[in-house]
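K.L.:
model this:
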Amino acid sequence: MKGGFNNIVRQAQQMQSKIGKVQEEMADKKIEASTGGGVVTAVVTGDQKLVEIKISPDVVDPNDVEVLEEMILGAVNQAMKLAGDMMNEEVEKITGGMSIPGLF
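P.N.:
All right, here's what the predicted structure looks like:
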């Protein structure tokens, strides 16, 4: 039984190592999402860090800042969701869909 446990621990360590590598690779990927037909675009990295906001000058209306704020929030939230989904897909490839507490 001891050999089986050691094998499980070794496999978990290998998975954790692979996940760490995926996390590093994801940090280099950029995900873009936009709202308002492309007038507001958010760019995040695969590890969900906001790195850029693009705003078309046509959408900037000092009398209606709320609409611009909503579009920015929408673009950022969508980009973050896409980055999270991408990370989850990569981790699932490694773990085969298993949920291992403390591994990720």
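
K.L.:
from here on, contacts and neighbour counts on C-alpha atoms
P.N.:
Noted.

K.L.:
all helices for this protein, in order.
P.N.:
With helices called from DSSP state H, the chain shows them at 2-27, 65-95.

K.L.:
who wins for proximity to Thr35 among those helices?
P.N.:
Nearest of these to Thr35, taken as CA to CA: helix 65-95 at 5.5 Å.

K.L.:
what packs against the closest one?
P.N.:
helix 2-27, strand 30-35, strand 40-45 (3 or more CA pairs under 8 Å, 6 or more residues apart in numbering; DSSP states H and E).

K.L.:
now the second one: buried residues?
P.N.:
Yep, that's strand 30-35 we're talking about. Under the neighbour-count criterion of 16 or more other CA atoms under 10 Å, strand 30-35 has Lys30, Ile31, Glu32, Ala33, Ser34, Thr35 buried.

K.L.:
make CSV out of these and add distance to Gln23.
P.N.:
What follows is these, written out as CSV (distance: CA to CA, whole Å):
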residue, distance to Gln23
Lys30, 13
Ile31, 15
Glu32, 18
Ala33, 21
Ser34, 24
Thr35, 27
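
K.L.:
next up, for comparison:
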Amino acid sequence: MKNLGNMLKQAQQMQARMQEMQAKLEAMEVEGASGGGMVKVTLSGKGDLRRVAIDPSLMTADEKEVLEDLLVAAHADAKQKVESTMAEEMQKATAGLNIPGGLGGLGGMKLPF
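P.N.:
Predicted coordinates for the structure are as follows:
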């Protein structure tokens, strides 16, 4: 019965930490860039697009395809940074908790963002 009590206590601790992490991610902004900073994309910590900044020199008909490619690359850069930050925050949220198999003990759970 003592183990069950410890498990419930750990679950409550994890829930509190996860709520803190969710609030932190919601408020966080991450910037991705491409083309040497000519295109910048800002995402929230949950992956929502917040801003796009484009160097005016790319806004010509001749640069259309280049601009499109740079937007995709900047978004990919920002998304990778969000995912890395989220993984770090998840590790902090579960630090000290005895979860069998670490984060893999959550069934390889991936959050939807």
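
K.L.:
before we move on, the earlier item: which of the helices of structure 1 is buried the deepest?
P.N.:
helix 65-95 (a mean of 18; mean count of other CA atoms under 10 Å).

K.L.:
have a look at how far, on average, that helix is from structure 2.
P.N.:
Once fitted to structure 2, helix 65-95 of structure 1 is off its aligned match by 0.9 Å on average (mean CA distance after the TM-score superposition for structure 1).

K.L.:
residue contacts, the closest residue to Val66 of structure 2 other than its chain neighbours?
P.N.:
Excluding its sequence neighbours, the residue lying closest to Val66 of structure 2 (CA to CA, 6 or more residues apart in numbering) is Leu58, at 7.8 Å. By CA atoms under 8 Å, 6 or more residues apart in numbering, Leu58 of structure 2 lies in contact with Met38, Lys64, Val66, Leu67.

K.L.:
excluding sequence neighbours, find me the nearest residue to the residue most central in space within structure 2.
P.N.:
The residue lying closest to the centre of structure 2 (CA atoms, centre = their mean) is Val82, at 2.7 Å. Distances taken as CA to CA, 6+ apart put Gly45 closest to Val82 of structure 2, at 5.7 Å, once the chain neighbours are dropped.

K.L.:
to what extent is that neighbour buried, counted in neighbours?
P.N.:
Counted with other CA atoms under 10 Å, the neighbours of Gly45 of structure 2 add up to 25.

K.L.:
tell me who's in contact with it.
P.N.:
Gly45 of structure 2 neighbours (CA under 8 Å, 6+ apart): Lys24, Leu25, Glu26, Ala27, Met28, Glu29, Val30, Val82, Thr85, Met86.

K.L.:
okay, those residues in TSV with distance to Met14 of structure 2 next?
P.N.:
Converted to TSV, these look like this (distance: CA to CA, whole Å):
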residue	distance to Met14 of structure 2
Lys24	15
Leu25	16
Glu26	18
Ala27	20
Met28	21
Glu29	24
Val30	25
Val82	21
Thr85	18
Met86	15
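
K.L.:
out of those, flag the one nearest to Arg50 of structure 2.
P.N.:
Arg50 of structure 2 has its nearest neighbour among the contacts of Gly45 of structure 2 in Glu29, at 8.1 Å by CA to CA.
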